[in-house]
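Asks: Here is the input, now give the coordinates:
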Amino acid sequence: MTGTLRVERFEGWARLTLDRPAKRNALDRALRMALSKELEALRGEASAVVLAANGDVFCAGLDLKEREADKAQGDRDSANDEWRALALLLREHPAIIVTAVTGLAIGAGATLVGVSDLAIASDDAALRLPEAALGSYAALSGPVTQPELSRKRAAWLLLSNEDVPAADALAWGLVNEVRPRDTVVARAGELATRIAGYDRAVVEEIKRALDSAPSAMRNLTGSLDFGQAVNRRIRSRTDAADRELARFATEGPKRSSTMDDG
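Replies: As a prediction, the model looks like this:
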């Protein structure tokens, strides 16, 4: 645990909690570096990482006051480079990143939602990209959210400087679920626990496929070839499929923990 990041490790997964509530969890240099350090430490150890936040606001973006102070002292503004590296680390990390979005996610906070693999939002959550009002394009949060949106929805997000409420974010495909605030972190942990129970090689190859699939799936033949190639990579790393097939033959299908037993 650092002064700005709370770290909790469980069996096969971890939870990283932004812990600057007085600063609305703005990403200053210390928090960016702490996140990068912990994510690197979790390579090969965690199949899933939950990203949560302490306080009413999920993340208010980069710490602009720190950036202004650096400029005033004549220091190089390295925030964009550091933030780009962290965003890429989250997207390319072998673990599944599950974001528990409680409250407002502004700018870089919205990027955290966009680069994650799964996102559970509280019913009072919202996303906002204020960069146009600040004289720039949302250079990270724009590209990670635009592919999920129609052109008009992307334009609204980039230009309106208004909150996109959780219900709209769900309808737009920016989050997976919307739940009461006090259940969000537990739900994210439930998903992380389930994913941690899968064979790690399977999880890593599925995550790899999430980003490589769109370019491969130009037609049906390409789509089928892609699916077979993913499974060949999985089978070259693990015998999980054979083990599960043998278990299925003797025990029958597994039931989801959320499935009603009645």
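
Asks: rest of the way, CA atoms for contacts and neighbours
Replies: Noted.

Asks: Tell me where the stretch 51-200 of the chain has helices.
Replies: 64-72, 79-92, 108-115, 141-145, 151-159, 166-171, 181-196, 200-216 (DSSP state H, counting those that start in this stretch).

Asks: For G135, find the nearest of those helices.
Replies: The closest of these to G135 is helix 151-159. By Cα to Cα, the value is 11.0 Å.

Asks: What residues of the closest one count as buried?
Replies: 154, 157-159 (16 or more other Cα atoms under 10 Å).

Asks: In this structure E177 contacts L118, no?
Replies: No. Shown here, E177 and L118 do not form a contact pair, counting by Cα atoms under 8 Å, at 9.0 Å.

Asks: Spit out the residues that contact these two alike.
Replies: Residues touching both E177 and L118 by Cα atoms under 8 Å, 6 or more residues apart in numbering: none at all.

Asks: before we move on, the earlier item: okay, the helices of the stretch 51-200 of the chain in TSV with distance to R15 next?
Replies: Output for the helices of the stretch 51-200 of the chain, formatted as TSV (distance: least, Cα to Cα, whole Å):
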stretch	distance to R15
helix 64-72	26
helix 79-92	14
helix 108-115	14
helix 141-145	22
helix 151-159	29
helix 166-171	22
helix 181-196	8
helix 200-216	17
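
Asks: Would you mind saying which of those lies nearest L39?
Replies: Checked against Cα to Cα, the stretch from the helices of the stretch 51-200 of the chain lying closest is helix 79-92, at 7.8 Å.

Asks: quick one more, to check against the first:
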Amino acid sequence: MIQKDEFTGNCIVREDSNSVVTLTMDQPKKRNALSSKMMDALLTELNDIAASPNIRAVILAANGPVFCAGHDLKELKGISHCDGHAALFAQCSELMMRIVTLPQPVIAQIHGMATAAGCQLVASCDLAVASDTAKFATPGVNIGLFCSTPMVALSRNIARKHAMRMLLTGDPISAEQAWQMGLISDIVSEDELETATRDLAARIAEKSGSTVKIGKEAFYRQIEMPLASAYDYASSVMTTNMQTSDAGEGIGAFVEKRHPTWRHE
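Replies: Purely as a prediction, here's the structure:
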């Protein structure tokens, strides 16, 4: 059941359906560029979602023919001083980090093109479902502005030589190539994109919210650690997880051959 459907700052549309929130970028004439206004609207919604325990999954979608064209180049060109550029790129980094640190999983729903910081947005999400006609690129090198911040997310998702080829040539890759590289998790037809993404979000939302939160945080922390440190850390996380009421309920339900009733704590 949809609980809310509203425009936020004329940049995005928010839709709450049960425990899943869909944030749809809604500036198709601007190719859903990550302007300061768009990033501020997304950050505002994500911060609200982070504090909402009843929300257990987020879908990031877009209206129009393009998912996201990256930074608003007219906005960048209109900034005449270094501090202004630094503030804009810092805001973008804050947005990407908010996605990674959000307690709830974030699923990108991609159609059309995702370029530069738009590709970074895809790479920053926990999962990404793309239509089979979607394309991805980091073409900053073509305009004299290397995709340095998109590189951070991209290089943490795909192999180095694949990342460098995208960054050095600016050439777009297909959805099939993106899936083979590990940039996206699923490919579906254009007609199935919204349904497939919603189904995936709903399956995740059925899990224990506290367990998913523990697991997402642990995933991103351990992946940057040396192997031995990662095992030590993951062991401590599992020990803490084992003490939660949902772990007791889930294990008990498995043993008793019944469906668990999650308390999300």
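
Asks: Let me see the TM-score of these two.
Replies: Here the superposed chains carry a TM-score of 0.88, computed using TM-score structural alignment, normalised by the length of the first structure; 250 aligned residues with a Cα RMSD of 2.1 Å.

Asks: Go through the buried residues of helix 151-159 of the first structure and name the one nearest L220 of the first structure.
Replies: Within the buried residues of helix 151-159 of the first structure, the smallest distance to L220 of the first structure is 28.5 Å, found for A154 (Cα to Cα).

Asks: Buried deepest among the helices of the stretch 51-200 of the first structure, which one?
Replies: helix 108-115 (a mean of 25; mean count of other Cα atoms under 10 Å).

Asks: check the fit of that helix onto the second structure and give the mean distance.
Replies: Following superposition, helix 108-115 of the first structure is found to deviate from the second structure by 0.6 Å on average (mean Cα distance after the TM-score superposition for the first structure).

Asks: Please tell me which residues of the second structure that helix aligns onto.
Replies: Aligned by TM-score structural alignment, helix 108-115 of the first structure falls on residues 117-124 of the second structure.

Asks: quick one: contacts of the matching stretch?
Replies: Contacts for stretch 117-124 of the second structure (Cα under 8 Å, 6+ apart): 33-34, 67-71, 96-97, 99-100, 108, 114, 128, 136-138, 147, 149-151, 153-154, 157, 183-184.

Asks: one more time with 6 Å, if that's ok
Replies: Defining contact as Cα atoms under 6 Å, 6 or more residues apart in numbering, one finds that stretch 117-124 of the second structure is touched by 68-70, 96, 108, 150, 153-154.

Asks: Dump those residues to TSV, plus distance to I2 of the second structure.
Replies: Listed next are the contacts of stretch 117-124 of the second structure as TSV, based on distance: Cα to Cα, whole Å:
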residue	distance to I2 of the second structure
C68	25
A69	29
G70	30
M96	27
A108	20
P150	34
A153	32
L154	34
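
Asks: ok, the counterpart of A26 of the first structure in the second structure - how many residues close by?
Replies: Using TM-score structural alignment, the equivalent of A26 of the first structure in the second structure is A33. Using other Cα atoms under 10 Å, A33 of the second structure has 28 other residues around it.

Asks: One more: E206 of the second structure?
Replies: Residues near E206 of the second structure, counting by other Cα under 10 Å: 12.

Asks: What residue in the first structure is paired with it?
Replies: E206 of the second structure maps onto G197 in the first structure, by TM-score structural alignment.

Asks: Against D28 of the first structure, how distant is that match?
Replies: Distance of G197 of the first structure to D28 of the first structure, given as Cα to Cα, to the nearest Å: 34 Å.

Asks: Please apply the same query to A133 of the first structure.
Replies: Distance, A133 of the first structure to D28 of the first structure, using Cα to Cα: 21 Å.

Asks: Any idea how many residues pack against the closest residue to E204 of the first structure other than its chain neighbours?
Replies: For E204 of the first structure, ignoring the flanking residues on the chain, the nearest one in space by Cα to Cα, 6 or more residues apart in numbering is P94 at 5.3 Å. Number of residues near P94 of the first structure (other Cα under 10 Å) recorded here: 25.

Asks: give me the number of residues near R247 of the first structure?
Replies: Neighbours of R247 of the first structure using other Cα under 10 Å come to 13.

Asks: correction: P180 of the first structure
Replies: 12.

Asks: Could you verify my assumption that it touches A125?
Replies: No. Using Cα atoms under 6 Å, P180 of the first structure is not in contact with A125, being 9.9 Å away.

Asks: How far does stretch 71-88 of the first structure sit from its chain's centre?
Replies: 21 Å (Cα atoms, centre = their mean, to the nearest Å).

Asks: now swap in stretch 109-123 of the second structure and tell me
Replies: Mean-position distance between stretch 109-123 of the second structure and its chain equals 10 Å (Cα atoms, centre = their mean).

Asks: Show me what K161 of the second structure aligns to in the first structure.
Replies: By TM-score structural alignment, K161 of the second structure lines up with K152.

Asks: Distance-wise, check its match relative to D168 of the first structure.
Replies: 14 Å.

Asks: same check, this time on V115 of the first structure
Replies: V115 of the first structure is 18 Å from D168 of the first structure, by Cα to Cα.

Asks: need the contact list for L193 of the second structure.
Replies: S131.

Asks: let me fix that: A108 of the second structure
Replies: A108 of the second structure touches 59-60, 122, 128, counting by Cα under 6 Å, 6+ apart.

Asks: Tell me the residue in the first structure aligned with it.
Replies: That one, A108 of the second structure, aligns with T99 by TM-score structural alignment.

Asks: ok, the residue nearest the centre of the second structure - contacts?
Replies: Nearest to the mean C-alpha position of the second structure, counting by Cα atoms, centre = their mean, stands C125 at 1.9 Å. Applying Cα under 6 Å, 6+ apart, one finds that C125 of the second structure lies in contact with 106-107.

Asks: if you set the cut-off to 7 Å instead, what comes out?
Replies: 99-100, 106-108 (Cα atoms under 7 Å, 6 or more residues apart in numbering).

Asks: Repeat that for C82 of the second structure.
Replies: By Cα under 7 Å, 6+ apart, C82 of the second structure has no neighbours at all.

Asks: Tell me how far it lies from D72 of the second structure.
Replies: C82 of the second structure is 16 Å from D72 of the second structure, by Cα to Cα.

Asks: Same question for D246 of the second structure.
Replies: On the measure of Cα to Cα, D246 of the second structure and D72 of the second structure end up 44 Å apart.

Asks: Also L183 of the second structure?
Replies: 23 Å.

Asks: Neighbour count: these two, which is higher?
Replies: L183 (29 against 17).

Asks: The more buried one matches what in the first structure?
Replies: In the first structure, L183 of the second structure lands on L174 (TM-score structural alignment).

Asks: In contact with that match, which residues?
Replies: E148.

Asks: Mind doing that once more with 8 Å?
Replies: 113-114, 119, 145, 148.
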